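In: Show me the folded form of this:
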Amino acid sequence: MRIFVAGHRGMVGSAIARKLTERGVEVVTRTRTELDLTDQHAVRDFFVAEAVDGVVLAAAKVGGIHANNTYPADFIYENLMIECNVIHQAFASGVRRLLFLGSSCIYPRAVAQPMREDALLTGILEPTNEPYAVAKIAGIKLCESYNRQYGTDYRSVMPTNLYGPGDNFHPENSHVMPALIRRFHEATEAGAKQVTIWGTGTPRREFLHVDDMAEASLFILDLPPELYQANTEPMLSHINVGYGEDVTIADLARLVAQVTGFEGEIVFDATKPDGTMRKLMDSSRLEAMGWKPSVALADGVRETYRWFLDHVATAGR
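Out: So this is what the prediction gives:
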């Protein structure tokens, strides 16, 4: 068995590649320099040459609110090109099994909580990351369409907010968890007496450790077609992957402060935007299939901080 993991250097892709290797699967990878996934001809030539048995599409251009707001054209163009090229060329070369990794931002901004799979395309998206979300929705629909027209077995998973070793800790372009870890670490190192967090601290977010995401992805990829199809529908073929609980940004900040050793004051700047007040995935369909996460939030934050300390010289630079 040879599986191409697109995006193997990213946080999720590297975790999936590692677990596949542990299972004895031959993992095929390419760096961005070796293979530009936005180049249709290069992707076609790769699939012709490699003859892989399956694909995990974890490659994407990702970033936080600031990055999505600043580079909307880059986010929609690059992600659409990656998805179209990889999914189509996988089909053209005879690959029957593919797993596409999406994002919880595919759901409407004002969606009922927790977010169910059938909420897709029922409302307006969050404006700050709409281009990225549209691209991810297109990836889901690509998989659905090839399944309907050609009988392929292309599956999609929608993770909640992910964190863990290999995350992006860039001071401006990272997501909330790595951003807080870096900020509190630097405040502790500098002996700062105060750390200011944007917003009121009341929004709630759900966080899933990347190792749990990797396990869930392979669990879904390995499901027999009849079991997978019994828990999905032709027009609803994606599956949510979440932790099952959420936490306020204030409580998350206090947890990160404790883990990093920060003993100063945490101040919340209510003049700054909160963003969406709650984002919690309904993962009951996946749970009904027999999978649950195993990494507790506090344990995961401690492990992530240890990884950051080991890579602080290069993390997010």
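
In: switch to C-alpha atoms for all contacts and neighbour counts from now on
Out: Fine.

In: in the stretch 1-150 of the chain, which spans are helices?
Out: In the stretch 1-150 of the chain, the helices defined using DSSP state H, counting those that start in this stretch lie at 11-22, 40-50, 65-70, 72-92, 130-150.

In: Second input sequence below; structure requested for side-by-side comparison:
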Amino acid sequence: MSQDAPYASLTPDHVLDAVAACGLYPDGRLLALNSYENRVWQVGIDDAQPVIAKFYRPARWSDAAILEEHAFAQELAEAELPLVAPLAFGGRTLLHHAGFRYALTPRRGGRAPSLESADQLEWLGRLIARIHLIGARAPFAHRGRIDRATLIEQPMQAVLASPLLPQNVQARYRVAAQRVDEAVALRLEAVGPVRQLRLHGDCHPGNVLWTDDGPHFVDLDDARMGPAVQDLWMLANDDASMEALLTGYEQFREFDRIELALVPALRAMRQLHHAGWIAARWHDPAFPAAFPFAGEARWWEQHVDDLHELADGLLADGRLADDMGAA
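Out: Have a look, this model is predicted:
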């Protein structure tokens, strides 16, 4: 399997054969779903509901880490939380075919939540709190955590090693990324230790599907250890929406509001990590097609300016005081 094009050999026939190997009967209908890190297909099944086949990116997660994700999903499902968990075949959820690791889940439809609706935000807050009650029972052993090494150092090195970064921008990028790292470190130190728990990890609106019965979550691919606020801030457009989320959340679980002061640091880490993720995956043909702007020097110049702006905001004493006061 080529690491330059890790999914080049994953043909539609392989996808159908992998589903058939589980004892299901594909009817030939395939729909590629919007996913870049992994490859995800909706597969039609004879006389049954379609399934979702997720083929894991080679070498990203260990088998132990994927199985830990599956166990967490099953634990949540067993607690009657609306989260799509993988199906088991012969007692196994992590499956292998043609050199790929994959999992099948039921297909669940839905629409994006309305982040302008206080009622929907409170509902999401209640659901996230219930997820966190389960997540706080025990730690992950294999899936890492939300930290500077994962979200700053590794992506920064990927960018510096990438031909995407213009040579005349390299020194400026290094300085900007290091400033973000230093600013994040100071913010984390100022906030102090906060409780770490198992998280969804990538709780943005695209991973929430809303139906007439309410929301359900999909995609635990980025599940890690981290602070509770990580699963809240990407759903909050402003202070009012965060307050609506917390109104629902605190009906089920206590929330330490000092964690709100972490949001600027988490936002900065995510922005830096996103650029590093694109750089690290540029060899995958799906990435130049999906993110063509990353091939332009002006985008990297703007990215450097954005990083300096993020660092400035984090380092401003008044900004920190305001955030700590809100907490």
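
In: Overlay them and tell me the TM-score.
Out: With the length set by TM-score structural alignment, normalised by the length of structure 1, the two chains reach a TM-score of 0.24; 132 aligned residues with a CA RMSD of 6.8 Å.

In: what's the angle between the longest strand anywhere in structure 1 and helix 72-92?
Out: Scanning structure 1 for the longest strand, with DSSP state E as the assignment, gives strand 153-159. Going by axes from the mean of the first three to the mean of the last three CA atoms, to 10 degrees, strand 153-159 of structure 1 is angled at 150 degrees with respect to helix 72-92.

In: Could you point out the helix or strand that follows strand 153-159 of structure 1?
Out: strand 161-163 (DSSP states H and E).

In: what packs against that following strand?
Out: strand 207-209, helix 210-222 (3 or more CA pairs under 8 Å, 6 or more residues apart in numbering; DSSP states H and E).

In: helix or strand right after that strand?
Out: Immediately after strand 161-163 of structure 1, counting by DSSP H and E, sits helix 176-190.

In: What residues sit buried inside that following helix?
Out: Within helix 176-190 of structure 1, the residues that qualify as buried are 176-185, 187-188, counting by 16 or more other CA atoms under 10 Å.

In: which strands and helices sit next to it?
Out: So helix 176-190 of structure 1, by 3+ CA pairs under 8 Å, 6+ apart, packs with strand 194-198, helix 249-260.

In: any idea which helix or strand comes after the first one?
Out: By that I understand strand 194-198 of structure 1. According to DSSP H and E, the helix or strand after strand 194-198 of structure 1 is strand 204-205.

In: Also the last one?
Out: Per DSSP H and E, helix 249-260 of structure 1 leads on to strand 265-269 as the next helix or strand towards the C-terminus.

In: Turn the buried residues of helix 176-190 of structure 1 into TSV, including distance to residue 26 of structure 1.
Out: Output for those, formatted as TSV (distance: CA to CA, whole Å):
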residue	distance to residue 26 of structure 1
176	34
177	32
178	31
179	34
180	36
181	34
182	35
183	39
184	40
185	38
187	43
188	43
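
In: farthest-separated two in those residues?
Out: By the measure CA to CA, 176 and 188 form the most distant pair in the buried residues of helix 176-190 of structure 1, at 18.0 Å.

In: Beyond the top helix by length along structure 2, next helix or strand please.
Out: Longest helix in structure 2, counting residues (DSSP state H): helix 167-191. Note on helix 167-191 of structure 2: by DSSP H and E, the next helix or strand toward the C-terminus is strand 197-198.

In: Show me what that next one is packed against.
Out: helix 118-135, strand 225-226.

In: between those, which gets nearest to residue 74 of structure 2?
Out: helix 118-135 (11.1 Å).

In: Next secondary structure after the closest one?
Out: Trace forward from helix 118-135 of structure 2 with DSSP H and E and the next one is helix 148.

In: Show residues contacting that next one.
Out: Here helix 148 of structure 2 makes contact (CA atoms under 8 Å, 6 or more residues apart in numbering) with 181, 184-185, 269.

In: Nearest to residue 217 of structure 2 among the residues you listed?
Out: residue 269 (23.2 Å).

In: thinking again about what came up before, could the helices and strands packed on strand 161-163 of structure 1 be laid out in JSON lines, adding distance to residue 260 of structure 1 and mean neighbour count?
Out: Below are these laid out as JSON lines (distance: least, CA to CA, whole Å; neighbours: other CA atoms under 10 Å):
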{"stretch": "strand 207-209", "distance to residue 260 of structure 1": "18", "mean neighbour count": "25"}
{"stretch": "helix 210-222", "distance to residue 260 of structure 1": "20", "mean neighbour count": "20"}
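
In: Of all those, which one is nearest residue 78 of structure 1?
Out: helix 210-222 (23.0 Å).

In: Neighbours of the closest residue to residue 31 of structure 2 other than its chain neighbours, how many?
Out: Spatially, and ignoring its direct neighbours in sequence, residue 31 of structure 2 is nearest to residue 42 (5.0 Å; CA to CA, 6 or more residues apart in numbering). Other residues lying near residue 42 of structure 2 total 20 when counted by other CA atoms under 10 Å.

In: Checking residue 42 of structure 2 next. Helix, strand or coil?
Out: At residue 42 of structure 2, secondary structure determined by DSSP: H, G, I helix; E, B strand; the rest coil is strand.
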